[in-house]
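In: Please find the sequence and the predicted model below.
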Amino acid sequence: MAWHRLMFAVGAISVFAVIVRFIYRGYQQRRFYRNLLARRHNLDGIFYLDLWPIGPPSVILTRPELCDQPAIIKCAVRHPVADDTLTPVVGHGGIANSNGPLWKKSHTTLLPAFSWANIRSLASLMAEECMPFRNLLDKLSETGEVFSLEDVAAKLVFDIIFRIIFNFPLKAQTDGSQDLDDLRELMAFAESQSDPAVMLNPFARLKIWWRRKRIYKQLDISMTRKIRERFVALPQDESISSRRSAQSILDLMLREHLPTPSEASKERPNARNLSEVDEAVILSNIKNLLVGGHGTTTDTICFSFMLLSEAPAVVETMLQEHRDIQGPTLTAS
């Protein structure tokens, strides 16, 4: 009985050694919870993991229908780990790491951008950005050069998301992008927080902290400049008269901060300037979108190519459908 009381006092700390062993080998954390812990201990769908004093307690959900509960049916507050992981990359106040009124404000601002009507209108834009991706894959397939599909797909996704946000092409696939390099480096730093080699090495943590601080500032300066330039140009754009006519996600976020017609008629150009707080929230939401779409979509593209490489019959069926509907060549379609 005394032994059981002692085990209850230290929570599930005995599991930590197993976590370190598997995650250190590159085993994905979510797969660890689902495949190892849940199956080993016969935990069905939901269980509580207490790693005190090493880490924060967590409720682990492993079934999709249960995941809907805190995310859709009744939105729960963000776990502190989400803020600890995302804030060094995207800053404070973004939709992925905020709660309460601030989250609702970001949600209301971004909601029109994710409507089905708006998403359908972006199909041609996505197709246009996919052309450099297609040309590069054609070239690499001809030369037989070994390459990282993740790096190539990341540039494609970044080009698409960047253009949807700012409404002008970045051309990361053809010209490269310092913004993309900075963002990926910040994400790598965030992921390294769970690496025991970094967690237990103060010199490694100090080196990452110093490098991250410089990269974070560099990315913020670049993104803030784009926000301010668009905020100045937006009042002169007569086509942006409503939310429906907004040309980008950034336009949607900036419109509510523009002077009203009465303020503009009184020649009060500074009537509703973009405050530092509003600018920081907009900047954080932009980086949230870039990070959120970047990782998940890039992984999905890579996984799709991997699956299709093992199913040539499925690939041929897809190609035949394209030929039947769109024509035998790209020019014809």
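Out: Arrived safely.
In: contacts, neighbours, all on C-alpha from now
Out: Fine.
In: and residue 106, what does it touch?
Out: 94-95, 285 (CA atoms under 8 Å, 6 or more residues apart in numbering).
In: Show me the residue at the heart of the chain, geometrically.
Out: residue 292 (1.2 Å; CA atoms, centre = their mean).
In: Which residues belonging to the helix or strand where that one lies are considered buried?
Out: Secondary structure assignment for residue 292, by DSSP states H and E: helix 276-309. Across helix 276-309, burial judged by 16 or more other CA atoms under 10 Å covers 279-291, 293-295, 297-298, 302.
In: following that helix, which helix or strand shows up next?
Out: Helix 276-309 is succeeded, C-terminally, by helix 312-326 (DSSP H and E).
In: For that following helix, buried residues please.
Out: Buried residues in helix 312-326 (16+ other CA under 10 Å): none.
In: Now do it against helix 276-309, angle only.
Out: When axes from the mean of the first three to the mean of the last three CA atoms, to 10 degrees is applied, the directions of helix 312-326 and helix 276-309 differ by 110 degrees.
In: residues making contact with helix 312-326?
Out: Identification of contacts with helix 312-326 by CA under 8 Å, 6+ apart yields 308, 328-329, 332-333.
In: Out of these, which comes closest to residue 266?
Out: Set against residue 266, the nearest of the contacts of helix 312-326 by CA to CA is residue 333 (52.5 Å).
In: Next, count neighbours for the closest one.
Out: Counted by other CA atoms under 10 Å, the residues lying close to residue 333 total 10.
In: wait, what's in contact with it?
Out: Residue 333 sits next to 326-327 when contact means CA under 8 Å, 6+ apart.
In: still on that earlier bit, and the two most separated of the contacts of helix 312-326?
Out: Within the contacts of helix 312-326, two members stand farthest from each other by CA to CA: 308 and 332, at 25.0 Å.
In: Apart from its neighbours in sequence, what residue is nearest residue 224?
Out: Once flanking residues are discounted, residue 224 sits nearest to residue 283: 6.8 Å by CA to CA, 6 or more residues apart in numbering.
In: ok, structure two:
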Amino acid sequence: MTLFPDNSQFQIWVTTWQRKYNLPGLFYVDLWPLGPTQLVVTDPDLAQHFVSPNMYPKHWFEARALDPVVGEGGMITSNGAHWKYLHKAIAPAFSVTNVRALTPKVAEQAMRFHSVVEKLAKSGEVFKMEGIMTALAFDVVLKIAFDIDLDAQTKGSEALDALKAMTGVFHKERDATNPFTRYKWRSVRLKNRAILDPFVRKLINDRWVAITAARDSTTELGRRSGLPIVDLLLRDRIEEARGEGVPPTLDAKFTEVITTQIKTMLAAGTGTTASTIGFIYMILSENPDILERLRDEHDRVFTPGTNATYAMLQETPHKISELDYTTGVIKEALRFFVVAQTVRTTEGTSITSVTYNGREYPLKGQMILPTPHTMHMDPKYFPNPKKFDPDRWSRNESPANAFRPFERGQRACIGQTLAMDEMRIVLLLTARDFDFKCEGLKPYAKPAVDWQDLDLVFGDMAYQDNMFEARPRNGMPMRVKRHM
């Protein structure tokens, strides 16, 4: 497999196979002995059918990919009653209303990011966009989860370093065929997990002490809006104990449940945002017309000047929803660069097959893989898919089910509203002040595939690295200058 750079993500292979062999909207892929047989789904409506949680639970492969880093029983990988409990407890924190109320807090972290970029612009040094964006996203997740200001962006964080180490080496452990090599990377993961887990547990315990010690905790338990995510989970625990007439306790088992959810948010909540902002600035660096329109919208909807815009965000956070062109830029980046995908199964159900275009396809033992990237690059759903065109989103020319960077249905990414707002805010507070440029690009002489031509400009950087999730290659090295 030399068509793409080493360790390229699987979805781009699916897109290539479908285009080359004119494959239908679902087909089988057998990669034995690397893994189970896969039923790849590239038809948007059929993909929507498979994301029904009541019919098609999550495949064990997702747990194999995530649990070694975040722990067992996470919201992404769990099924049944446990998933329903977690969703009911956590979903209110990610409602549009609650997320929009968090805008000032996210903007505060984004202004700190602005200061980090300012220093890099002054020094002229090469930096990795994924690294500084991951620190921003880490600070944001901790702010909404615990209402603490860690400031990993400027002070660093041992916990953040541990998270990056685990997500950075797990794919090496997962893919190693030599048992000694696998043990080596497993040791690195466990060493860093021993740093991150106690960090999260202490934050949970601190919130528990604060809640149970509060004099007005009895009257405040009914309030849900604006609370940190951990508070929602802990207050459910207190309410449950009071309903049973027993003193509330924070036992080790329940602490581990919460720890897993927070680590899931840290891992998933940093990857998408960090990667997508990097790819956006990569694209904008070679598309000055798009960048100029983005900047014009920021001046028009808010006001010229970053400090004045920040002040407006504090007073009128709802205006972030008026950034239509900015949203189009983000969606285009998500269309080109999909971070992850869901994996479903019929295991534990009575379903044995699915009918598609009058033909029956067996499902037993299959990894069912709806593949967003292939849909995103299909001209049937997205006209002229090779073109980075933010205006396509105002034309409403594509079926809703075809765009699925966060997946769709009841088990779509619970944090997608926060992720979208965070990316809007970061662009709003940085795009007018800085010009980013990728460093060390080696453009291809001709496109590797017929479904895109970004490699003519960006070379290997056009193809994501398949790590804990799909990421920018080598962290996306860049330089930045002050925009004049």
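Out: Nice, thanks for sending it over. In this text the structure is predicted, and so the values were computed from the model without any measurement.
In: so how far does the helix holding residue 292 of the first structure sit from its counterpart in the second structure?
Out: With mean CA distance after the TM-score superposition for the first structure, helix 276-309 of the first structure departs from the second structure by a mean of 1.2 Å once superposed.
In: quick one: residue 284 of the second structure from residue 248 of the second structure, how far?
Out: Per CA to CA, to the nearest Å, residue 284 of the second structure is found 53 Å from residue 248 of the second structure.
In: Same question for residue 297 of the second structure.
Out: In terms of CA to CA, residue 297 of the second structure sits 51 Å off from residue 248 of the second structure.
In: got it, and residue 327 of the second structure?
Out: Distance from residue 327 of the second structure to residue 248 of the second structure, by CA to CA: 44 Å.
In: And for residue 214 of the second structure, the neighbour number?
Out: By other CA under 10 Å, neighbour count at residue 214 of the second structure equals 11.
In: State the distance from it to residue 207 of the second structure.
Out: 11 Å.
In: and what of residue 57 of the second structure?
Out: From residue 57 of the second structure to residue 207 of the second structure the distance is 33 Å (CA to CA).
In: ok, now which ones touch the residue mapped onto residue 186 of the first structure from the second structure?
Out: Using TM-score structural alignment, the partner of residue 186 of the first structure in the second structure is residue 166. Neighbour list for residue 166 of the second structure: 69, 188-189, 192-193 [criterion: CA under 8 Å, 6+ apart].
In: Can you list which of those residues carry over to the first structure?
Out: Using both residues aligned by TM-score structural alignment, their matches' CA atoms under 8 Å, the first structure keeps these contacts from those: 69, 189, 192-193.
In: Between all of the residues you listed, which two are separated the most?
Out: 69 and 192 (9.6 Å).
In: TSV for the contacts of residue 106 of the first structure, including distance to residue 245 of the first structure?
Out: Conversion of the contacts of residue 106 of the first structure to TSV gives the following (distance: CA to CA, whole Å):
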residue	distance to residue 245 of the first structure
94	24
95	23
285	21
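In: Can you tell me which of those residues carry over to the second structure?
Out: Kept across both, from the contacts of residue 106 of the first structure, using both residues aligned by TM-score structural alignment, their matches' CA under 8 Å: residue 95.
In: now the host helix or strand of residue 133 of the second structure: which residue numbers in the first structure?
Out: Assigned by DSSP H and E, residue 133 of the second structure falls within helix 129-146. Here helix 129-146 of the second structure aligns to the first structure at residues 149-166, judged by TM-score structural alignment.
In: Looking for the alignment partner of residue 40 of the second structure in the first structure.
Out: Under the alignment (TM-score structural alignment), residue 40 of the second structure pairs with residue 60 in the first structure.
In: give me the stretch of the second structure that the helix holding residue 292 of the first structure matches.
Out: Going by TM-score structural alignment: helix 276-309 of the first structure matches residues 252-285.
In: Show me what counts as buried in stretch 477-484 of the second structure.
Out: Neighbour-count burial for stretch 477-484 of the second structure, counted by 16+ other CA under 10 Å, picks out 477-481.
In: the strands in the second structure, which residues?
Out: Taking DSSP state E as the test, the strands found in the second structure are 26-29, 38-41, 127-128, 353-356, 359-362, 367-370, 434-438, 465-466, 470-471, 477-482.
In: These: which one's closest to residue 121 of the second structure?
Out: strand 477-482 (4.7 Å).
In: Quick one: residues in contact with that closest one.
Out: 117-118, 120-122, 124-129, 433-440.
In: what's the closest non-adjacent residue to residue 161 of the first structure?
Out: The nearest residue in space to residue 161 of the first structure (CA to CA, 6+ apart) is residue 290, at 6.4 Å.
In: Tell me which residues touch the one you found, please.
Out: Counting by CA under 8 Å, 6+ apart, residue 290 of the first structure has contacts 158, 161-162.
In: Which one (most neighbours) among those residues?
Out: Most neighbours among the contacts of residue 290 of the first structure, by other CA under 10 Å: residue 158, with 27 neighbours.
In: how much space between it and residue 130 of the first structure?
Out: Per CA to CA, residue 158 of the first structure is found 11 Å from residue 130 of the first structure.
In: ditto for residue 322 of the first structure
Out: As for residue 322 of the first structure, its distance to residue 130 of the first structure is 16 Å (criterion: CA to CA).
In: list the contacts for residue 183 of the second structure?
Out: residue 173.
In: same question, residue 125 of the second structure
Out: Here residue 125 of the second structure is in contact with residue 479 (CA under 8 Å, 6+ apart).
In: ok, it to residue 307 of the second structure distance?
Out: Taking CA to CA, one finds residue 125 of the second structure at 25 Å from residue 307 of the second structure.
In: now swap in residue 115 of the second structure and tell me
Out: 12 Å.
In: cool, residue 149 of the second structure as well?
Out: 21 Å.
In: cool, residue 156 of the second structure as well?
Out: Per CA to CA, residue 156 of the second structure is found 25 Å from residue 307 of the second structure.
In: same deal with residue 284 of the second structure?
Out: Here residue 284 of the second structure is placed at a distance of 23 Å from residue 307 of the second structure (CA to CA).
In: Report how many residues lie close to the counterpart of residue 97 of the second structure in the first structure.
Out: The alignment partner of residue 97 of the second structure in the first structure, by TM-score structural alignment, is residue 117. Residue 117 of the first structure has 10 neighbours, counted by other CA under 10 Å.
In: now do residue 61 of the first structure
Out: Using other CA under 10 Å, residue 61 of the first structure has 22 neighbouring residues.
In: Could I get the contacting residues of it?
Out: 45-47, 67.
In: try 10 Å this time
Out: By CA atoms under 10 Å, 6 or more residues apart in numbering, residue 61 of the first structure lies in contact with 30, 33-34, 38, 43-48, 67-70.
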